[in-house]
Structures are given as C-alpha cells and as structure tokens.
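[1] build me a model:
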Amino acid sequence: MKVRSLVLAFALLTAAACASSNDDNDDAGRAPPGPMHPAVASFFDDFHASRYSLAARHAQALDGAAAAAPQDGPVSFVRGLAHLWHVGEFARDPRPNGPALETEARASLELFSTAKQKNPDDARVDCFLGLQQLNAGRAIHDDALVQQGYATLEAGVRAWPQFSLFCKSLAYDGLPASDPDYAKAVDAAFDTYEACFGEKADRNHPDISKYLDRATDTGPNRACWNDWIAPHNAEGFYLYWGDLLVKQGKVDVARIVYNNAKLVKEYPKWPYKSLLDDRLNANLQAKAALYWDADPKNDPPLGGASAGHACTYCHAATADE
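    Okay, here's the model as predicted:
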C-alpha cells in the first residue's frame, strides 16, 4: 500500500519514547505531571484512552496552540507527538486520506526540528528528531541526513540512555533480519536492560525478577518502568523486545523477555494483554522463519503495530477505541 510505505518512512512512532509536556527531564512523566497547556492536557486525556478518532482534532488544536504561543517549548514538542500519533496509527482510520497523511508525515521533520530549538536540553526530542532525520534521509536517499539522524540519536543516548536506547532500536528494527546491522536493534534493547539495572545482561536469560523492587516513576529510571505518561511502558517494551528477538531467530530468549511483561505490577490492567497472549500462544519458530524467507511482505509487524496501535499499546491506560 503506497500510503503505508510513504507514511511509515517519515513517521516512525515510538511507544516508550512518547513523552510528557514537561521540558525538564528530571520532572517529566510524574503523576500528576503538573500544570499543562489546555490543548496538551486534552490531548493526553484522549491519548491515554486510545481515542484515535480524535487524534486529528488534537493535532489541529495543538497547531493552533503553537501558533498562539510560539515560544512554548512543551506545546511545540507535544504538537509533534500528536501528529505522529495520527500518522503512526493511520491503519485505525476506516477512511484514511492518503495524500493528506503523506503531507502530514513529511512535516514531522520540521515539527521536531522546531521542537528541538525550543527544548534544547530535552533529550527526548533527540529521539524523535533523530528518527525523523533518519527516515526522511532514507526516503529521499540523502546520506548526509541519514548520518545526521544517527548522530542525533546517539546524542540522545548519551544524555538519557534508559530512554533513548529504545529509539536506537527503532532506527534498525526495519532492516531485514539477515542484515548485519539488524543486530544493532537487539543490542540496543540489551543495552537498555543494562542501563536500567546496572548489570551486564545474561543474553540467554534476561529475566527481570530480581529487579522488580526497583520500580520507580521518578528520575532517569522511570523510563524503565511505568508512569503517568506511559502507564504500560514496561509491558510494551518487553513485547517489542521479544519481537526483535523472534525476528533474530532467538525464540527461546524471546519467550523469557515476553514473560517479563507479566512480572510488571501493572500488567493485569494492561488493555493490550491480548498482544502478549498472541505471541506466547503462537508457533514462534514458524513466525521467525517468515523474517528470513525471500518475501519481506510477509514479515510480521513488531510491537503494537501488529494491531495498529504503534504508540498506544504502551501509552493507553484504557482502550476506549
């Protein structure tokens, strides 16, 4: 489908990487997150309820808020997130407008470039900006822009590894399983584990049982668990990481990572537990083989994209839609 390929080339949504409106990395994501612009608060109300039918309305409202308050850094950032939600989950729209979505997707690079100017010290913006630079550069065959994207992502990793290593995984996860660089997506997930828990990961058994008492919604390690902005960030991350491992052919390790999601305290309330059940009940060896055959079109989507919820499978506290 032309719309899908063009849109996803420009708008790569991240589950764990979607962030709150606060521009201070030490405060963002707490519950409650503090005073917010009304348009930002309204967006998060519906984003957390997975009301995708309202995504375009929120993106437009934040366009207006940004125009009215051009120096407001948080509004600028969340404006980009709102557009990415609308574009990234377009498969949920019963009548997607292909040309309009393509235009909206192409604007993402400019939106996050502006957001970075207005939030220069916010490492989260590097994640989104780097991915947009990378995807745009790949789409238009601009190697300089691709390299700029990698550099931006690495800056984010240096500033906040617990958050931005996930973004690094996203930079490589679309490569064929046979591509040597695909391993960088899996390596970044293991690096996330090590950044979060401060220990070398057992690459054959990356169980999290002994770390459960470290769960927090404050400080840099909040990106390792769940908080107000991402009520099921941890469950979504382990689902995604497990998918990366299946794609690599590491099915036994993937099962361990998938089951990590069930250890997270908030797991019983996760609206998208069925995604994990689908994996654990599937023939994962057969699924892994699909990534290695000669037909890239039959590769199973990763994470929440398998259900059209590329962002809300981590960020929705309820699933109203």
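[2] going by C-alpha atoms from here, please, whenever you check contacts or count neighbours.
    Will do.
[3] pretty sure residue 249 contacts residue 288?
    Yes: Residue 249 sits in contact with residue 288 when judged by Cα atoms under 8 Å, with a separation of 5.5 Å.
[4] ok, then the element right after the strand or helix carrying residue 74?
    Here residue 74, judged by DSSP states H and E, is contained in helix 73-88. Reading on from helix 73-88 to the C-terminus, the next helix or strand found by DSSP H and E is helix 98-106.
[5] all helices for the stretch 51-200 of the chain, in order.
    55-68, 73-88, 98-106, 108-118, 123-139, 143-159, 161-172, 183-197 (DSSP state H, counting those that start in this stretch).
[6] got those as CSV, with distance to residue 40 columns?
    As requested, the helices of the stretch 51-200 of the chain are exported to CSV (distance: least, Cα to Cα, whole Å):
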stretch, distance to residue 40
helix 55-68, 7
helix 73-88, 7
helix 98-106, 19
helix 108-118, 14
helix 123-139, 16
helix 143-159, 23
helix 161-172, 21
helix 183-197, 29
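[7] what about residue 291, distance to residue 182?
    According to Cα to Cα, to the nearest Å, residue 291 and residue 182 sit 12 Å apart.
[8] where do the contact lists of the two overlap?
    Listed as contacting both residue 291 and residue 182 by Cα atoms under 8 Å, 6 or more residues apart in numbering are residue 176.
[9] another sequence for comparison is provided below:
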Amino acid sequence: MILIASAGLTVGCNALAIGAAPDKAPSAERTPAAVQADGLFWGTLHGGQYERIPEALTALTGAYLDNPNDAVTAAHIGWMHIWRLSERARLEPARDPAITDHAVLARKYFEEAVHLNPREPRYLGFYAALLMTEGAIHRDEKLRRRGYYTMRDAIAAWPEFNYFTAGYGLSSLKHDSERFAEGLQFQWLTLDACAGERVDRVNADFSRYMRLETKDGPKRVCWNSWIAPHNFEGFFLNFGDMLVKSGQPQTAVKMYANARHAPEYDAWPYKNVLEDRIRNAAANVEAFRQEHPEIGVPTIMVRSRFACMGCHQL
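    Purely as a prediction, here's the structure:
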C-alpha cells in the first residue's frame, strides 16, 4: 500500500510540475535571420529549385533555433519538408525509403506553427494532412483518424482553402475507395465555395465565375496570387486528374479546359502538361490508377514532379 501511495504521489507531482510549466508563446517580432531565410524560401519555391531545398532548410532551421517562437518560420520549414516528400519523383530511379522522414519533420513543424498561431486555418489544414500522411506511412490508424477529423475542423475554419487541401491528399488513394470519392467531392465543394453556388456537375464551365476574382478575403485563395502564382491552373489540373482517375475522362477534359481562363495561363510552366492531359484523358484512366507507376508513365498530379510546383512555380 505504501509503495502504491508513493507511486501515485510521484505521478501526481510529475503531472503538477508539467502543468505548471509556462506555455510556449508566439514571438511578437521576427528576427533578421528569419526575414532573410524567408527570402531564400520564396526564391527557392517560386523558382522551382527543388535541389536547393537543403540550403533553404539550413537557413530556416537556423532562424528557428534562434527564435523557436516564430510560427511563420516553423511553417516554412514544414513546407520545405512537404515539398521534398511530395515531389520525390524527381529523385527517381533512386528510391530512398528515408524520404518518408520528411513527413514526420513536416508534421512536427506544422504542429509548432498551429500551437503558436491556432487562428491560422492553413497551418491547421497542412497539419491535418500530415497527420494522415504519417499515419498511412506508419500504418497507425489512430493517427490517421486524428488527422481526418482535424481536417474537418480545418475545413470548417476555411472551406475555400481546406476543401482543396483535404481532397488533394486523398487523391493518392485507390480510385474505388470511399476516401478517394470523398476527396473528389471535396474538389467540387471547393468550386462551390469559390463560386458562391453549386457549380454544374455536367457542364462545369467556370468562365461565368471569372468576374468574381478577388485578392481579398477568404475567397482570394480561389485565384492566383503572389504566394501561388498559378494556383488557379494547378487546381484544375489536379481536379481533371482526379476525374480521369475516377473514370470520368469527358468531364475531366472540361475541367482541364477551365485552367485556360487564367490570364497567366500562357506563362504557366505546366501549360503543355495540361494540354497533353486534354488530348490523352481517356488513355490516362488506367495509368492514373497505378499505385506504383513505371518511370516515364503519366501519373496523377499528387505523385508527379510538379505536385507542388503546379501551383507555386513562377
């Protein structure tokens, strides 16, 4: 009894000591090193310089260690790790299993970003997606479900942004799975949220909504911006890919064509990819369903060399 009581007292003291520790608070100002690292981050991202990710991570991590209370720096580190993992097709034919560690690191840094700035729904959406990714990698169903329901909270906080975030992550799943179908539905709901009404599921011509373009408010993420210079085109490229994978190539062609409405379309680095998708939509159905496609075979956007750059490269 004495041993049990002693153990209980120890556990209680431990919990009390941990609970009494000060919470990690966000910093009010950013350091010069963080601002400088931001410049390298954006230059690397917008330049599509995948090979410079280690250099950017070194600068960002150094700035973070100097001030680990900076949510923006934490998020940027997380983003670099996401990019490294997402476009791993660039590293083929060398397939390094250790690439999956970037999911763990990305999740950790977005967890920090969410803790430091819980009012930023984009951080929450990326964090949720990474929980699901990490859960899938480690076959941890509890972690995967935690990510799924965290994503539901993120969607509620910013539908225009996080319906896409959720659906994009689910696009890698099997074409006949319940979750893939849900991811495809999330893309339709993204369009609905951006249009302010239910978009026609048969003739999804988005030209009638181009007048709604804005740089302000929550709907700004529906359009191109300095953060994602080709967000509009990339969205429709992915949406078309998901429709092809689901066995709807005719609808996919209409969806792909919406990307042409962007004023920046002619300057888009992946314009030729989309035009090829339009020509070969029917032929790509089976190719996009391959879980382990051969090198050189067309693959769905989320598994491609432009999984991130389709929206973010200048």
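[10] what's the mean deviation for the helix holding residue 74 of structure 1 versus structure 2?
    In the superposition against structure 2, helix 73-88 of structure 1 averages 1.4 Å from its aligned positions (mean Cα distance after the TM-score superposition for structure 1).
[11] so where is that helix in structure 2?
    On the basis of TM-score structural alignment, helix 73-88 of structure 1 is assigned to residues 71-86 in structure 2.
[12] now do the buried residues in the matching stretch.
    For stretch 71-86 of structure 2, burial by neighbour count (16 or more other Cα atoms under 10 Å) applies to 71-86.
[13] one more: stretch 287-306 of structure 1?
    Neighbour-count burial for stretch 287-306 of structure 1, counted by 16+ other Cα under 10 Å, picks out 287-288, 290-292, 299, 302-305.
[14] which of those residues sit farthest apart?
    The distance between the two most remote of those (Cα to Cα) is 21.1 Å, for 292 and 304.
[15] what's near enough to touch residue 255 of structure 1?
    Each residue near residue 255 of structure 1 by Cα under 8 Å, 6+ apart is listed here: 242, 280.
[16] ok, the aligned partner of residue 58 of structure 2 in structure 1 to residue 214 of structure 1 distance?
    Under the alignment (TM-score structural alignment), residue 58 of structure 2 maps onto residue 60 of structure 1. Here the criterion is Cα to Cα. By it, residue 60 of structure 1 lies 39 Å from residue 214 of structure 1.
[17] okay, those two: which has more neighbours?
    residue 60 (15 against 12; other Cα atoms under 10 Å).
[18] ok, whichever residue in structure 1 pairs up with residue 269 of structure 2 to residue 235 of structure 1 distance?
    Alignment note (TM-score structural alignment): residue 269 of structure 2 maps to residue 271 of structure 1. Separation of residue 271 of structure 1 from residue 235 of structure 1 (Cα to Cα): 11 Å.
[19] burial measure for residue 207 of structure 2, as a count.
    By the criterion of other Cα under 10 Å, residue 207 of structure 2 has 12 neighbours.
[20] show me what it aligns to in structure 1.
    So, by TM-score structural alignment, residue 207 of structure 2 is matched to residue 209.
[21] my guess is its match meets residue 264, correct?
    No: judged on Cα under 8 Å, residue 209 of structure 1 makes no contact with residue 264 at a distance of 9.2 Å.
[22] helix/strand/coil for residue 298 of structure 2?
    In three-state terms, and counting by DSSP: H, G, I helix; E, B strand; the rest coil, residue 298 of structure 2 is coil.
[23] so what's it up against?
    By Cα under 8 Å, 6+ apart, residue 298 of structure 2 lies in contact with 284, 287-288.
[24] in strands, which of those residues fall?
    Judged by DSSP state E, the contacts of residue 298 of structure 2 include no members of strands.
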